[in-house]
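Student: Sharing a model that was predicted from the sequence below.
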Amino acid sequence: MTEQADAAKKAFGVRLRNIRKDAGMHAKQLAEMLQCHPAKVTRIELGQSNASEDDIRSWAIACGVARLIPELIATRREIALMWEEHRQAMRAGQPYIQARGNSLYEKTKLLKVYESGVIPGILQTRGYVYGVMEANARLYSLPTDDLAEATEARLSRQHLVINGSNTYAFVLEAGALNASMGNTEAMHEQFDFLARVARLPNVALGIIPPARRRILYPGECFYIFDDQLVRDDLWTGRIRTTRPDEIAIYLRAFEMLHSMAVYGSPARALIEEARSRLPQSGAIP
């Protein structure tokens, strides 16, 4: 668990402890009302154990603050969303991981994406996606017999960009164009698609030039769904948040990164510069 999620869990435990104390109860008294061992109450208050939604309802009712149940449950769900370990999630397989995200993309009307290292997933073409899935398999020691299926699952959401029903704003670091996730032919296909997407009326594809004077340093990638949910991807896990104060920081960062990017012809020129650095043919060395 990340420090951020761990701190949130402990802070939630402190809040539940304060609710108990404000009600004038000892942990043992509350445990009797909840029909559980006092050690469970202590573990929850110390952030060492997760309270279930039923625990939270019973806790609030026992302490006379039933009105706080919706807020407390929303906070508990937020903490659960904050961190998702890749290795645990990927036990179900990469095809499942890719397919389960499709509904979120389908219902999102405005997607804002910042990528510093690779092409955004929804813009990746077949050979590129396969290369990414291969890299995931190597990093997380996953099976490789389902890579084709995982590739198709990711590609199945690409039509959302092409058909123009949703709006997309992408900001890429120029270095993301240099991540060759496939052979030369695959990369040519990828660059062709990026150049095509850059002309779509529902897409703003920005690229931050390598020598651009920066007002914000490069960072980890993040996706903002309808300004209501942020997904922040790391190698060891994925942070998700719906907290307005945290989303505000991501939105501010996106606007700063957006202001440094170039669009239209200058962006397409950067794509062609990256293409010119590809080997003539065959596998990327």
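Tutor: On my side now, so go ahead.

Student: make it CA atoms for all contacts and neighbour counts henceforth
Tutor: OK.

Student: Correct me if wrong, but residue 218 is in a helix.
Tutor: No. Applying DSSP: H, G, I helix; E, B strand; the rest coil, one finds residue 218 to be coil, outside a helix.

Student: Distance of it relative to residue 4?
Tutor: 20 Å (C-alpha to C-alpha, to the nearest Å).

Student: Next: residue 215.
Tutor: Residue 215 is 25 Å from residue 4, where distance means C-alpha to C-alpha.

Student: Next: residue 85.
Tutor: Separation of residue 85 from residue 4 (C-alpha to C-alpha) stands at 14 Å.

Student: ok, these two, which is more surrounded?
Tutor: Counted by other C-alpha atoms under 10 Å, residue 85 and residue 4 do not tie: residue 85 has more neighbours, with 15 against 12.

Student: Who are the contact partners of that one?
Tutor: 1, 236-238 (C-alpha atoms under 8 Å, 6 or more residues apart in numbering).

Student: Quick check: the gap between it and residue 148.
Tutor: For residue 85, the distance to residue 148 equals 23 Å [C-alpha to C-alpha].

Student: Kindly report the same for residue 59.
Tutor: Taken as C-alpha to C-alpha, the span from residue 59 to residue 148 is 48 Å.

Student: Comparing these two, which residue is more hemmed in?
Tutor: residue 59 (23 against 16).

Student: alright, now check it against this:
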Amino acid sequence: MPVSPSPSPSAQAARQAVADQLRDIRTGAGMKAIVLADRAGWDRTKVSKLEHAVRAASADDIATWCRICGAEDQAADLIAKAREADSMYLEWRRAHRTGLRRLQAWRQPLFEQTELMRVYCCNVVPGLFQTPAYATALLHAVTEFQGTPNDVDAAVQARLDRSHVIYKAGHRFSVVIEEEVLRHRIGDADTMAGQLGHLLAVMSLPAVSLGVIPFAGPARQIWPVPTFDVFDDKRVHIELLSATVTITAPTEVGVYVKAHTRLAEMAVYGATARGLITTAIDALD
């Protein structure tokens, strides 16, 4: 299947990375392209098209390629990367072209199916922990910035429906936020006070581990990175200003699991974290 040019440099680079890895597997096996094509029963131009990302490699193509080159152990990871390349980069303006509610509702089944969710937020309170007033102020700002249809009330309700998962059995949440999240003013002072008070409440839930990385902590083990969510060590969502990026390749998911572990080690919990939150509430006055 021919590959249409991607509007995203990131997605196009991901496609090329798959093609490059296929070539590396072939050359590492000491196999000429014509030999690979013959053994696979392909047209002799197919190998070149796959290696130059002119043609998208299917799961069957990758499995056959790896089997012939004696690299079957790399097939699963490469198949995941190929699938990811086609869906990894979704511009917010496309995702929100009919408003914000659709994406909130679309992701709800993923949240319901996830047993362990790891979250890192560097800028705003995680969606699962947002109050109606905070979510309304935030989504109004998003709508105005993106110029998308205003369905904020419906989007907020969809976000609240999704957040009910934190109260359901069979789910665990390991959440790390930067202290600056407590200080960024979203909405008015009453909105922020209510939101910070809600954080104190959700911290007591048995399924929730909430850590705060303080301004005045020791030297960082890892630099601040964009907000990301890890779903059962199988899928990662990364939030950029212009788009959301989805990662499913096991080796790359592992990078974010490792990052979350490092960030969690830098955070404070329990009474110390509560102290940072109450100090932020006091500062609103």
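Tutor: Arrived safely. Model, not experiment: these values are computed from the prediction.

Student: Please name the nearest non-neighbouring residue to the residue nearest the centre of the first structure.
Tutor: In the first structure, the centroid-proximal residue (C-alpha atoms, centre = their mean) is residue 231; its distance is 2.4 Å. Among residues not flanking residue 231 of the first structure along the chain, residue 240 sits closest, at 4.6 Å (C-alpha to C-alpha, 6 or more residues apart in numbering).

Student: Trace that neighbour over to the second structure, please.
Tutor: Aligned counterpart of residue 240 of the first structure in the second structure: residue 246 (TM-score structural alignment).

Student: same thing with residue 97 of the first structure?
Tutor: In the second structure, residue 97 of the first structure lands on residue 103 (TM-score structural alignment).

Student: Counting neighbours, which bits of the strand or helix carrying that match end up buried?
Tutor: Element membership of residue 103 of the second structure [criterion: DSSP states H and E] is helix 101-106. Using 16 or more other C-alpha atoms under 10 Å as the test for burial, helix 101-106 of the second structure gives 101-105.

Student: Include distance to residue 126 of the second structure when you put those into a markdown table, please.
Tutor: Shown next, in a markdown table, are the buried residues of helix 101-106 of the second structure (distance: C-alpha to C-alpha, whole Å):
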| residue | distance to residue 126 of the second structure |
| --- | --- |
| 101 | 17 |
| 102 | 18 |
| 103 | 16 |
| 104 | 13 |
| 105 | 16 |
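
Student: I figured residue 268 of the first structure hits residue 195, correct?
Tutor: Yes. Under the criterion of C-alpha atoms under 8 Å, residue 268 of the first structure makes contact with residue 195 at 5.9 Å.

Student: More neighbours: which of the two?
Tutor: Between residue 268 of the first structure and residue 195, counted using other C-alpha under 10 Å, the more crowded position is residue 268 (22 against 19).

Student: Aligned against the second structure, show me the partner of the more buried one.
Tutor: Looks like residue 268 of the first structure aligns to residue 274 there (TM-score structural alignment).

Student: before we move on, the earlier item: ok, the residue nearest to the centre of the first structure - contacts?
Tutor: By C-alpha under 8 Å, 6+ apart, the residues touching residue 231 of the first structure are 222-224, 238-241.

Student: The counterpart of it in the second structure and residue 124 of the second structure: what is the separation?
Tutor: Alignment note (TM-score structural alignment): residue 231 of the first structure maps to residue 237 of the second structure. Look at residue 237 of the second structure and residue 124 of the second structure: by C-alpha to C-alpha, they are 16 Å apart.

Student: out of everything not next to it in sequence, what's closest to the match of residue 97 of the first structure?
Tutor: Take residue 103 of the second structure and drop its neighbours on the chain: the residue closest to it by C-alpha to C-alpha, 6+ apart is residue 95, 6.6 Å away.

Student: Quick one: the strands in the second structure, in order.
Tutor: Counting by DSSP state E, the second structure has these strands, from start to end: 89-91, 116-121, 172-178, 208-213, 228-231, 235-239, 243-247.

Student: Mind checking which of the contacts of residue 231 of the first structure are buried?
Tutor: Counted by 16+ other C-alpha under 10 Å, the contacts of residue 231 of the first structure give 222-224, 238-241 as buried.

Student: quick one: which two of those residues are the most distant?
Tutor: Farthest pair in these (C-alpha to C-alpha) is 224 and 238. Separation: 13.4 Å.
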